[in-house]
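J.: Please find the sequence and the predicted model below.
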Amino acid sequence: MPTLSLDETASCACGAVSLRIEGLVRSMLVCSCLDCRKSTGTGHSAVVLMSTDSVAVSGKTKGHTRQAASGSEITRYFCPQCGTPLFARTARAPLLALVPAGLFDRPDWFSPSQAIFSRTHLDWDTLDETLPHYDTYRDNGGF
């Protein structure tokens, strides 16, 4: 993946919470695990991985922690007023923030390099066939 540095802002649907994203993108991916499907209400999530120090949050958020398909705990943060998903953090990669690409007004720069948790991908959810697909994570265990 070519190096991409973001300088973007995003906000929830009601505007009570905003994110300032500034820094290098670690990875861009789609995930079809059950947890991501439940959190998005569709067949997969589209995620931008950023260092936690590249994401500044303004406004009050609420988090919900559960065990993810990887076996690690994941905390998903959302706006307590409108429910918009804002970002997630996982114990598996505590220095990364998982930011939904759809949170940005114009994420034309989003270009996933992989599809993870393809073992639970739904046939009706069409993904780019040229993306590398992994049953869980990439073979080396990373994002």
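T.: That came through, no problem.

J.: alpha carbons only for contacts and neighbour counts from here, please
T.: Will do.

J.: What distance do you get for the nearest residue to residue 12 once chain neighbours are set aside to residue 14?
T.: Nearest residue to residue 12, sequence neighbours excluded (CA to CA, 6 or more residues apart in numbering): residue 84, at 5.4 Å. To residue 14, residue 84 is 8 Å away according to CA to CA, to the nearest Å.

J.: what about the strands in this structure?
T.: Here the chain has its strands, by DSSP state E, at 5-11, 18-31, 45-51, 55-58, 62-67, 73-78, 85-90, 93-100, 115-116.

J.: Point out the most buried one among those strands.
T.: With neighbours defined as mean count of other CA atoms under 10 Å, the strands of the chain peak in mean count at strand 115-116, which reaches a mean of 26.

J.: put this beside the first:
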Amino acid sequence: MAITGHCLCKAVTYSIDVDKPNAVAYDHCDDCQRYTGSTYALFAIFPKDKVTIVGPTKSFAIKGGSGLKVYRTSCPTCGSGVAQSPDAAPDIIAMNGGGLDREFKKKLEPDTEFWTATKLPFCHENLAHAFERMPPPQ
């Protein structure tokens, strides 16, 4: 059964042809805080070749912690973030957790957090796999 989701206005939809994500992670970096307008980003990470995105999107690139580009994709109509794709790990795509359909996102179990060096002091949860910065690709 594919995992599905969409942006706020439903102009962008997506399906992921896997049963579960490779990982579910909080990203505490300053860029993700600004991108989401929240204290951190919640990402479900999948193999890029298993994700199909349908509808108009816009993307922009920023320099990630690795020094390589990270491409952020969003809906040009409602502005919802959809995904990010890092050049440092070209085989994966990090889908914004909030955009997953409710039946899938309510089952998410974050197990990893990145950029704990910039984690806001009131975020007290500590996950099993915590990285002060982004770990190198494996």
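T.: Perfect, thanks for sending it. These figures come from a predicted structure and were not determined experimentally.

J.: ok so, going back, okay, now the residue nearest to residue 12 of the first structure: neighbour count?
T.: 19 (other CA atoms under 10 Å).

J.: swap in residue 126 of the first structure?
T.: Using other CA under 10 Å, residue 126 of the first structure is surrounded by 10 other residues.

J.: do the same with residue 17 of the first structure
T.: 21.

J.: Now do the same contact list for it.
T.: Taking CA atoms under 8 Å, 6 or more residues apart in numbering, we find residue 17 of the first structure in contact with 11, 57-61, 79.

J.: can you redo the residues you listed as TSV with distance to residue 25 of the first structure?
T.: Output for these, formatted as TSV (distance: CA to CA, whole Å):
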residue	distance to residue 25 of the first structure
11	19
57	17
58	20
59	23
60	25
61	23
79	23
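
J.: Please report the distance of the residue mapped onto the residue nearest to residue 12 of the first structure from the second structure from residue 18 of the second structure.
T.: Under the alignment (TM-score structural alignment), residue 84 of the first structure maps onto residue 80 of the second structure. The spacing between residue 80 of the second structure and residue 18 of the second structure, counted by CA to CA, is 23 Å.

J.: Residue 101 of the second structure now?
T.: Note on residue 101 of the second structure: its distance to residue 18 of the second structure, by CA to CA, is 14 Å.

J.: Repeat that for residue 91 of the second structure.
T.: Counting by CA to CA, the gap from residue 91 of the second structure to residue 18 of the second structure is 15 Å.

J.: All set now, cheers.
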